[in-house]
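Asker: sequence and predicted structure, then a few things I'm wondering about:
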Amino acid sequence: MIENSNNSDIQAGDQHSNHAEHDKSAPEKQQTIHSDDDGHDHNATDTDSGWKSHWQLLLAIIILVAMLVLEFGFEFVPPFPANLIIFSAAYLLAGYNVLYMAYRKAKRFDFFNEFFLMSVATIGAFVIGSYSEGVAVMAFYSVGEWFQDAAVNRAKRSIQALLDIRPDKVAVQRDGGFVVVDPKEVKPEEIIQIKPGEKVALDGELLSEKASFNTAALTGESKPDTKNKGEQIYAGMINLNTVSEIKVTSLFQDSKLSKILEMVQDATSRKSQTQLFISRFAKIYTPIVFALALAVCFIPFFFVDPYVFNVWFYRALVFLVISCPCALVVSIPLGYFGGIGLASRNGILFKGSNFLDVMTEINVVVMDKTGTLTEGIFKVQDIKSKEIPQEELLKYAAAIESQSTHPIGLAVVEHAGKDSIKGIEISNVEEISGHGLKGTIAGKEVLAGNTKLMKKFGIEYPAEIDAIVYTIVVLSLDKKYAGHITIADKIKEDALQAIKDLHELKIQTVMLSGDKQTVVDEVARNLGIDNAYGDLLPEGKVEKVTALKNEGKKIAFVGDGVNDAPVVALADAGIAMGGLGSDATIETADIVIQNDQPSKIVTSIKIGKLTKKIVWQNIILAMVVKVIVLALGAGGVATLWEAVIADVGVSLLAILNAVRIQRLKI
């Protein structure tokens, strides 16, 4: 069974608090132990002691079955005290761990727990001579506990195995050749070699001309990603077809994958409000159950004649067995582990199970434009020239924009090609803030920028330019309008479907952007976004989100997690889009979408809803069955056999229901 883990003191209510410091060394792959405060160790691998305890339990069940066959099949019962000794041996084999845990907790004056409850119930059965039932309760309870531990360990292993895929060895260039070393020994600026089929161990820059990588472990997408020389490569990628060389840019423990793994491990310890409620509920529920069991045993003395102590004591024991809260205590965190693991496999990282709950309540998704709904990569869409050929206009534009680092300028240069401006004389280049560039090219005065630049220098241009929706670069040569270039940021492929899916979920969509209103309106119209606001500074975005929150809306904000940090902190859930390349996004956001797909916003909401649905199915199932059997037990209808079968049965059903999250496809 699982109770509160050592790391559970991280409060789910503080959604935007800093994470606790983690040990940055790589976790052991073969043996990861999650220790609970009740002393249980849930090992990620089977150990000798684990197998030993399984054989002890199996032996106890064999002895129990043999004794029952003798009693009911051959009507032979060993005489006292032989039968007591045999059943006691089986009882200790099956329940030693439970008795030990009850003793440890009792030393701390903690009597209201499932271990103490089961110990009292089974020892009580021995006291009144119900030996076989006492052994059966302990054996079946231990079987249920074994299944629960196995399910929890599997969920934790699936989360760790999903991301902890870094190899133990890497080939690094030293002394004129490549030597195989531990990745922890490799330093930045060293060169490593990755052969086809091998996993990248460290973050770095690709030195080879071109290579293809499988990025599924990081982004949830199995489609090969082709990288060119100079592009960033991350630990966890798998080299597909050619021997590649990579210049390391960060230490092993500082890789993006290490940070992501730490975040996922931390997520399993941050409790949802449902988990916190059940933990508090169990602390109140258990002492109430003990009190009711005592009432069932002794109150009839005053109302029933004749009062037979053994009869009412037996009913109280049944009451204790069925009241065990193990189905709730285990299946609920198991459900959230499954939800976090499912999200991770889909390239979505939740920083805590509390955010799975938060996403089920979202009714407004507020999105940034550039990099969230659009590619964030500007491309030349159209070129219009006057009195000179388009190719010549493009050369002038590329030449002067080559002196700028602005994304729009880079788009012009990329479209023209760097070779097109070789040999062109460029001088006296001046950047006019908020307007554009001025300079001299081949003896001609060149202006390149927005319409405000043209107005500033008194240059007339066609009126229809003011009506152009997209970003434009207007050019003049020797104070005469020469033409303009239209530039646009491409909308992402799945952005339209993402907005449609959000609307199907009855979620309002809002776009906030610092881009000009005409551009924002055009993107919103193409995608069907409900409300769109442009020309916004960061404080303007904060005002818009604050206004929505004042209306009682539950808000998820989707952006880059860095420039929009104030809005991310203000929103109920801050989602970073494409967070793989940025440490800051991983630190700032509550949820990180590792690729650039807006559709993952919908996926994260669906996973949250699915997880909450399964968790509440388990809660309702456990409570309904327990109430029914508690009533039957108090009324003398249910026996200890029926009580333990109901208890273990409910636990197993709840576990199977929770585990199925890990197999679902969203």
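Answerer: Thanks, I have it.
Asker: make it CA atoms for all contacts and neighbour counts henceforth
Answerer: Fine.
Asker: hey, where'd the strands end up in the stretch 101-250 of the chain?
Answerer: 170-174, 177-181, 191-194, 204-206, 210-214, 225-228, 232-233, 238-239, 244-248 (DSSP state E, counting those that start in this stretch).
Asker: now tabulate those in JSON lines and tack on distance to Q517 and mean neighbour count.
Answerer: Output for these, formatted as JSON lines (distance: least, Cα to Cα, whole Å; neighbours: other Cα atoms under 10 Å):
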{"stretch": "strand 170-174", "distance to Q517": "51", "mean neighbour count": "20"}
{"stretch": "strand 177-181", "distance to Q517": "55", "mean neighbour count": "13"}
{"stretch": "strand 191-194", "distance to Q517": "47", "mean neighbour count": "22"}
{"stretch": "strand 204-206", "distance to Q517": "38", "mean neighbour count": "23"}
{"stretch": "strand 210-214", "distance to Q517": "39", "mean neighbour count": "20"}
{"stretch": "strand 225-228", "distance to Q517": "34", "mean neighbour count": "15"}
{"stretch": "strand 232-233", "distance to Q517": "34", "mean neighbour count": "20"}
{"stretch": "strand 238-239", "distance to Q517": "42", "mean neighbour count": "22"}
{"stretch": "strand 244-248", "distance to Q517": "42", "mean neighbour count": "23"}
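Asker: got another, please set it beside the one above:
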Amino acid sequence: MANEAEHNHDEHNHSEEHSHDHSHEDSHEESPYLYPIISLILLLLGIGLDYFYKNPSFWNETTRIIFYGIAFLLVGWDVLKIAFQNLTSGNVFTEFFLMSIATLGAFYIGEYPEGVAVMLFYAIGELFQGAAVSRAKRNIKALLDVRPNTANVFRENTWQISKPETIKVGEKILVKVGEKVPLDGIILTESSSFDTSALTGESKPQTIKQGEQVLAGMINLEKIIEVEVSKLFTESSIARILELVQNATSKKAPTELFIRKFAKIYTPIVVFLAIGLVFLPYFFIENYTFHTWLYRALIFLVISCPCALVISIPLGYFGGIGAASRNGILFKGSNYLDLMAKVTTVVMDKTGTLTKGVFKVQEIKTMIDEKLFLQYLKTVESHSTHPVAKAIIAYVNEAEIEELPTKIEGLEEISGHGMKGIIHGQTILVGNLKLLKKFDIIYGTELENIVETIVVVAIDSEMIGYVLIADQLKDDAQVAIQRLRAMGIQKTIMLSGDKSSIVQKTASLLGISAAYGDLLPENKVEKVQELKADASQLIAFVGDGINDAPVLALADVGIAMGGLGSDVAIETADVVIQTDQPSKIATAINISKKTKQIVWQNIGLAFGVKAIVLILGAGGLATMWEAVFADVGVALLAILNAVRVQNMKF
């Protein structure tokens, strides 16, 4: 059998050794199952006639050759054709050559059913393999097929339906309720709500306002919107991810490359051994019979076909890529599946990787009634656009607390400190500790040691309370570290540009083994270089793919979180976690380990069974039927084993 797994799922990658095309899907458009079914019926009928029909006037040698020949050509023509094409191009020693001479030899010595059986089971193996590859493709497409086929574009003073590929930057498109956004662009309508789950994994709808960016693949939920296209279809984030997946199989794992090289050396050795098996016994055995030793050599050739290896190994890796895609993880190549299985150290960014990158109220301390305290806060902060102010307003709104009925007077923003105003004739201050110092207001020194962002409130020169605000941990951040530790990865490191005290507290909460804060991008690079100095460590770095691009490129495996929103992530990272969940790091490692395990199981199965049957065949204890099992039967088992990774729960 050929390296059809690669050929079928990567049609654009016609390398020298895989430039052939012999899939039944391509050769016989009516149905890939038709010819194998007819061949099987003819084979069974022929075997029945051999055993039960003894009329030589009809069922003679000529009739048998014609009958079995038709059954043979129905399923073996493609293989014979490719073997001939390879011969004429100088590529003699291929698996097609082995199968061709073995089956034609079987016809030569009158073993017609065995010759047909080899090609028939090969064809059945092709069908199994094609089904497995199609399933893996469906897993990938189910995750990524979020592209609309058409777009409403404004041209010649009217709305026209057009292909997204034909729309240019600057053109205006219309997106109706329930439709997918066809291209990246800037929203021109006041605002709308969007389902972004296909891109970010976030089930909660997102409101995007006028002037903000919408991405291809988002679903418009609220009202008809107009969008000005900012990127060509081929440059949109989703198109680039789709291209990434289509090219994922072009980067081969070392195991795949080894098997390919091994087959090139192995095949000519097998051919010469088979020739030796035919002629050498003549010099050592008294009752030498050419027919007997030719039959054994043909068995030897059929057994020796490296089908199970050449098919099941690429299929195993492709299945791993498909299983990862089903779990929201995109590998750029099977070589990264191999590397991920060997990871010993996971280094992570903090903001946007383990935390949501969104400020949220963590704690409230007040010396007055909490509701009144929050009313004061809302009355002042509603006049600010600072992210901290927005976090406070969101918290107060969630608590359904209104502003004070009396409006604030004399509102003044003090740059770098906070805000000052008058409510009910009382002077109110809302801001940081520097604001209290500026107005000589006394506060406890313990506030200086607080890690989180602190917003203090004072009325008439007396502090009445404070709010602690911090970036919120992702829901599965703690689970992510626990899962990594459970998998034997004890070395987890956090590198962040955030202040050291916050980084250390986050690391402590999550159980991360080491953490470093106040780092510039170049400092992160230095830290990873220090880790790489230890050759025994294989390092995966996980970042948001924007400021972390240099480290993503430097690490043994670069993993981008939420990469669909970032071109840098797509370009630089080796793995993209589409769902933005840190727990998927462990899932990616687990899938990689299972994939590698299955690949090595297939290698062991193929070599083990072939070695046993080769010995039996050389000694005359195995027939062509055992040879068929050792070749195509083992290949079928290996294919079924490779498919298992797609059914596993991770």
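Answerer: Received, thanks. Everything numeric in this text was worked out from a predicted model, so none of it was measured.
Asker: quick TM-score on the pair, please.
Answerer: The TM-score (TM-score structural alignment, normalised by the length of structure 2) is 0.85; 631 aligned residues with a Cα RMSD of 3.9 Å.
Asker: now the strands for the stretch 551-650 of structure 2?
Answerer: Under the criterion DSSP E, counting those that start in this stretch, the stretch 551-650 of structure 2 contains strands at 557-561, 575-577.
Asker: of those strands, which is nearest I66 of structure 2?
Answerer: Across these, I66 of structure 2 has its closest neighbour in strand 575-577 (54.9 Å, Cα to Cα).
Asker: what does the closest one contact?
Answerer: Residues outside strand 575-577 of structure 2 that contact it (Cα atoms under 8 Å, 6 or more residues apart in numbering) are 328-332, 336, 557-563, 569-570, 584-585.
Asker: before we move on, what about stretch 649-666 of structure 1?
Answerer: Contact with stretch 649-666 of structure 1 is made by 144, 147-148, 151, 155, 326-328, 330-332, 334-335, 338-339, 341-342, 603, 606-607, 611, 614-615, 618, 621-622, 625, as judged by Cα under 8 Å, 6+ apart.
Asker: if we use 7 Å, what do you get?
Answerer: 144, 148, 326-327, 331, 334-335, 338-339, 341-342, 603, 614, 618, 622 (Cα atoms under 7 Å, 6 or more residues apart in numbering).
Asker: and that stretch, which residues are buried?
Answerer: Buried positions in stretch 649-666 of structure 1, judged by neighbour count with 16 or more other Cα atoms under 10 Å: 649-659, 661-662.
Asker: ditto for stretch 106-125 of structure 1
Answerer: Across stretch 106-125 of structure 1, burial judged by 16+ other Cα under 10 Å covers 111-125.
Asker: from the residues you listed, which is closest to I85 of structure 1?
Answerer: Proximity of these to I85 of structure 1 (Cα to Cα) peaks at I123, which lies at 13.9 Å.
Asker: residue in structure 2 matching the closest one?
Answerer: Residue pairing (TM-score structural alignment): I123 of structure 1 is matched to L104 of structure 2.
Asker: distance of the closest residue to that match other than its chain neighbours relative to S415 of structure 2?
Answerer: Excluding its sequence neighbours, the residue lying closest to L104 of structure 2 (Cα to Cα, 6 or more residues apart in numbering) is G115, at 6.9 Å. Using Cα to Cα, to the nearest Å, G115 of structure 2 is found at 88 Å from S415 of structure 2.
Asker: who has more neighbours, the two?
Answerer: Ranked by neighbour count (other Cα atoms under 10 Å), G115 of structure 2 and S415 place G115 first, with 29 against 8.
Asker: from what I see, the more buried one and T103 are in contact.
Answerer: Yes. If you go by Cα atoms under 7 Å, G115 of structure 2 and T103 touch, sitting 4.4 Å apart.
Asker: need the counterpart of K505 of structure 2 in structure 1.
Answerer: Alignment note (TM-score structural alignment): K505 of structure 2 maps to E522 of structure 1.
Asker: before we move on, what SS does its match have?
Answerer: At E522 of structure 1 the chain is in helix, as set by DSSP: H, G, I helix; E, B strand; the rest coil.
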